[in-house]
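Chemist: have a look; sequence and predicted model below, questions after that.
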Amino acid sequence: MIDTIKQHIEEAKAFNDKNKEALEAFRIKYLGSKGLLKALFNEFKNIPNDQKKEFGQVINTLKAVAEEKVRSLQESLESGADNAGKYGDLTRPGMPFAVGARHPISLVKNQIIDIFSTIGFNVSEGPEIEDDWHNFTALNLPEYHPARDMQDTFFIQTNPDVLLRTHTSSVQVRYMESHKPPIRTISPGRVFRNEAVSSRSHCIFHQVEGLYIDKDVSFADLKQTLLYFTKEMFGKSKIRLRPSYFPFTEPSAEVDIYWGLKTETDYRITKGTGWLEIMGCGMVDPNVLKNCGINPEEYNGFAFGMGIERIAMLLYQIGDIRMFYENDVRFLEQFKTSI
């Protein structure tokens, strides 16, 4: 009898089934009102006196083992139930997170960067809070120059020499001051102008400006660079350059692409001409090179600049520039499939 009880002790120790039904069956088998331990205690009176001590010890050992096994497995099951309540079924595949979308401004900016990167342009950045020298004076716009009125500026009231940059040309000045030619860089970034907000203009917008400084750079190099860009960006191979004025380039030009007149939208955005202005450009003024510590007798180059919002509005047929800044999820979700 004692050997049989010892065998039950080993079986109880080995039991490790964490199934709730199996654990309940184990409890009933050993600890139930009609269980094995109840029967063994009833049998105690029939045991010879010389065996009662050992018999009682093995019964108590079996009881302790069975109770501890039931307690530990119940705690394990309850812990698993708590986790399931907090986290759900941990064995199930995880739910996918909703995929976000890049902002259309970021999409267009990255596309422009990729296009110019393939022809050797790197990316340069600078501060949005600028000083007068880098934003105006170094760019051939000395104090009281009438061309400053072309850019309505946010000045810092406590220091009139500090302002919010009106173009990323200030980044080009900083780059020329710290790098020696040859220079081939583009400067994307946010700029600020004190303009009335409407469907076509905003006080905050983004620009990408490019700069190429080297020996014997010609206007033909500028034209071929812009032609390559328009082919890659818009799929348009027809451009024209109209004479214009910018204080920091001479000669200067506005760049138009032939958009076409295939749809009613084409007529509207090109005002019935088929031509659409996309950027300004020109050969860097020698005074700008001199201000940045570059010898204009040895080096020359070209610069160009475009508004990212304007490009995005063309590519995605967006009729109101304010939509870029309203954070309307219905608008932004339309770009989920974009790269």
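Modeler: Good, I have the coordinates. Numbers count the residues shown, from 1 in each chain.
Chemist: make it CA atoms for all contacts and neighbour counts henceforth
Modeler: Will do.
Chemist: longest helix in this structure, by residue count?
Modeler: Ranked by residue count, the top helix of the chain under DSSP state H comes out as helix 49-87.
Chemist: so where do the helices sit in this protein?
Modeler: Using DSSP H, helices in the chain cover 2-14, 20-31, 36-43, 49-87, 104-117, 132-135, 169-178, 219-234, 264-269, 286-291, 308-316, 329-332.
Chemist: return the list of helices and strands in contact with the fourth one.
Modeler: Using 3 or more CA pairs under 8 Å, 6 or more residues apart in numbering; DSSP states H and E as the contact criterion, the neighbours of helix 49-87 among helices and strands are helix 2-14, helix 20-31, helix 36-43.
Chemist: okay, the angle between that helix and helix 2-14?
Modeler: Inter-element angle recorded for helix 49-87 and helix 2-14: 10 degrees (by axes from the mean of the first three to the mean of the last three CA atoms, to 10 degrees).
Chemist: residue 339 - how many residues pack around it?
Modeler: For residue 339, the tally of surrounding residues (other CA atoms under 10 Å) stands at 9.
Chemist: should've said residue 271
Modeler: 12.
Chemist: same deal with residue 242?
Modeler: 12.
Chemist: go on, residue 132?
Modeler: Around residue 132 there are 19 residues (other CA under 10 Å).
Chemist: ok, now which ones touch it?
Modeler: Residues near residue 132 by CA atoms under 8 Å, 6 or more residues apart in numbering: 161, 162, 163.
Chemist: how much space between the last one and residue 226?
Modeler: Which is residue 163. Distance of residue 163 to residue 226, computed by CA to CA, to the nearest Å: 31 Å.
Chemist: next up, a second structure to put side by side with the first:
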Amino acid sequence: MTGSPTSSDAARPVDEARIAELVDAALAAIAAAGTTAELKQARVAHAGDKSPLALANRAIGSMPPDQRKAVGRVVGQARGRVNQGLAARQAELEAAELEATLLAERADVTLPVELHPVGAMHPITALIDDMCDVFVAMGWEVAEGPEVEAEWLNFDALNFTPDHPARFLSDTLFVEPVDHHKLLRTQTSPVQMRAMLSRELPVYVVSPGKVYRADEYDATHLPVFHQLEGLAVDKGITMGHLKGTLDHLARSMFGDVRTRLRPHYFPFTEPSAEMDLECFVCHGESVGNPDRPCRTCRSEGWIEWGGCGVVNPRVLRAAGIDTSVYSGFAFGMGVDRTVMFRNNAPDLRDFVEGDVRFPRSLQGGAR
């Protein structure tokens, strides 16, 4: 180390000139230290217990009393200058080393990098959000209800007769004991009844959620799936309002697509209809054309989307609504099948297997 003291330094007489030499040597060694490790060596050599200044401080005790005060002041000031130099150089070196470390370890945060596996919103959740957004934009309310439902709300209030096939154990999952009349809801329609019973008229609600059926688990059926149903009850509601609402929803989900209504029967609506979408793959060109078959619509040109109709007056009366003043419409469609339509997903089981690769593969098309 440059400027390091030698063992002969301690043998020299202690005087102000000698103390000044020791201070200069210490400050030179401190200034020459290029790293904190070198500075540590300079600290030990010039400010440690065996350094010349420390030995000079201990030698004060053996001096005549009349010299101790003057020499003690000189030595104390000298040691203070050395300690101040050490502290200042320590701060400089630590700052320089930190800057060098940060420079060496810096990362370009603008580079694309995937540190952890990235998940994806489930396509069913994404589509439910999109469909609800369409209705919220029209001023409708999103309503939810329990999945374990009373049999009266799920069937009786919706005009299902006691012998209706949907109420059989082969179709409906009842919660034991059966005589408590509790079941896993087979549709989200009970939420509509709850809305009519709890809200002031007019009512405009859309209700998404899980529903349960005693169905087989295969490529086209699930015992647990998702529906989105809507209900509007107001003065002067007609089938035309229903058609316009569903056309707007279809265009929001599928773009410029044609729709049609086919007569059908549901206990809770009268008149009732099934809504079909023009096949957005073949646009009807596969009908009667064996050279261009369409797997999506099975060459029929149309895809069944959901049921709808004008609310049956019996359902309104069950909710205590005056049918001479108010009328309404209701509709419902399967969200899972809608995702299949939009993304050509071949197997419903992929929706529930939990493989993150599936929602990732549909991430671009599900929203």
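Modeler: Looks like it arrived, so ask away. Please read these numbers as outputs of a predicted model, since none were measured by experiment.
Chemist: got the helices of the first structure as CSV, with distance to residue 96 of the first structure columns?
Modeler: Shown next, in CSV, are the helices of the first structure (distance: least, CA to CA, whole Å):
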stretch, distance to residue 96 of the first structure
helix 2-14, 41
helix 20-31, 31
helix 36-43, 51
helix 49-87, 15
helix 104-117, 24
helix 132-135, 47
helix 169-178, 42
helix 219-234, 34
helix 264-269, 39
helix 286-291, 54
helix 308-316, 29
helix 329-332, 20
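Chemist: any idea which of those helices gets closest to residue 300 of the first structure?
Modeler: Nearest to residue 300 of the first structure, of all the helices of the first structure, is helix 286-291, at 7.4 Å by CA to CA.
Chemist: Provide the aligned range in the second structure for the closest one.
Modeler: Under TM-score structural alignment, helix 286-291 of the first structure corresponds to residues 313-318 of the second structure.
Chemist: after superposition, how close is that stretch to the first structure?
Modeler: Following the fit onto the first structure, the mean deviation recorded for stretch 313-318 of the second structure is 0.3 Å by mean CA distance after the TM-score superposition for the first structure.
Chemist: need the contact partners of that stretch.
Modeler: With CA under 8 Å, 6+ apart as the test, stretch 313-318 of the second structure has contacts from 157, 158, 159, 268, 322, 323, 327.
Chemist: if we can go back for a sec, how about the helices of the first structure, which one is nearest residue 198 of the first structure?
Modeler: Across those, residue 198 of the first structure has its closest neighbour in helix 308-316 (13.3 Å, CA to CA).
Chemist: counterpart of that closest one in the second structure, which residues?
Modeler: Under TM-score structural alignment, the match for helix 308-316 of the first structure is residues 335-343.
Chemist: before we move on, back to that, the match of helix 286-291 of the first structure: which residues count as buried?
Modeler: Applying a neighbour-count criterion of 16 or more other CA atoms under 10 Å, one finds 313, 314, 315, 316, 318 buried in stretch 313-318 of the second structure.
Chemist: now swap in stretch 131-150 of the second structure and tell me
Modeler: Within stretch 131-150 of the second structure, the residues scored as buried using 16+ other CA under 10 Å are 131-133, 135, 140-141, 143-145, 147-150.
Chemist: check stretch 218-225 of the second structure too.
Modeler: 221, 222, 225.
Chemist: cool, and stretch 38-57 of the second structure?
Modeler: Buried residues in stretch 38-57 of the second structure, defined by neighbour count with 16+ other CA under 10 Å: 39-43, 45-47, 51-57.
Chemist: what's the nearest residue to residue 312 of the second structure if we skip its chain neighbours?
Modeler: residue 269 (4.4 Å; CA to CA, 6 or more residues apart in numbering).
Chemist: again but with residue 138 of the first structure, I slipped
Modeler: Nearest one to residue 138 of the first structure, counting by CA to CA, 6+ apart, is residue 291 at 5.5 Å.
Chemist: how far away is residue 299 of the first structure from residue 213 of the first structure?
Modeler: Taking CA to CA, one finds residue 299 of the first structure at 7 Å from residue 213 of the first structure.
Chemist: meant to ask about residue 305 of the first structure
Modeler: For residue 305 of the first structure relative to residue 213 of the first structure (CA to CA), the value is 15 Å.
Chemist: picking up where we left off before, out of the helices and strands packed on helix 49-87 of the first structure, flag the one nearest residue 149 of the first structure.
Modeler: helix 20-31 (81.7 Å).
Chemist: what's that closest one packed up against?
Modeler: Against helix 20-31 of the first structure (3+ CA pairs under 8 Å, 6+ apart) you get helix 36-43, helix 49-87.
Chemist: could you point out which of those sits nearest residue 335 of the first structure?
Modeler: helix 49-87 (32.1 Å).
Chemist: tell me the buried residues in that closest one?
Modeler: So, applying 16+ other CA under 10 Å, buried residues of helix 49-87 of the first structure: 55, 56, 58, 59, 62, 63, 65, 66, 69, 70, 73, 74.
Chemist: out of the helices and strands packed on helix 20-31 of the first structure, nearest to residue 153 of the first structure?
Modeler: helix 49-87 (54.1 Å).
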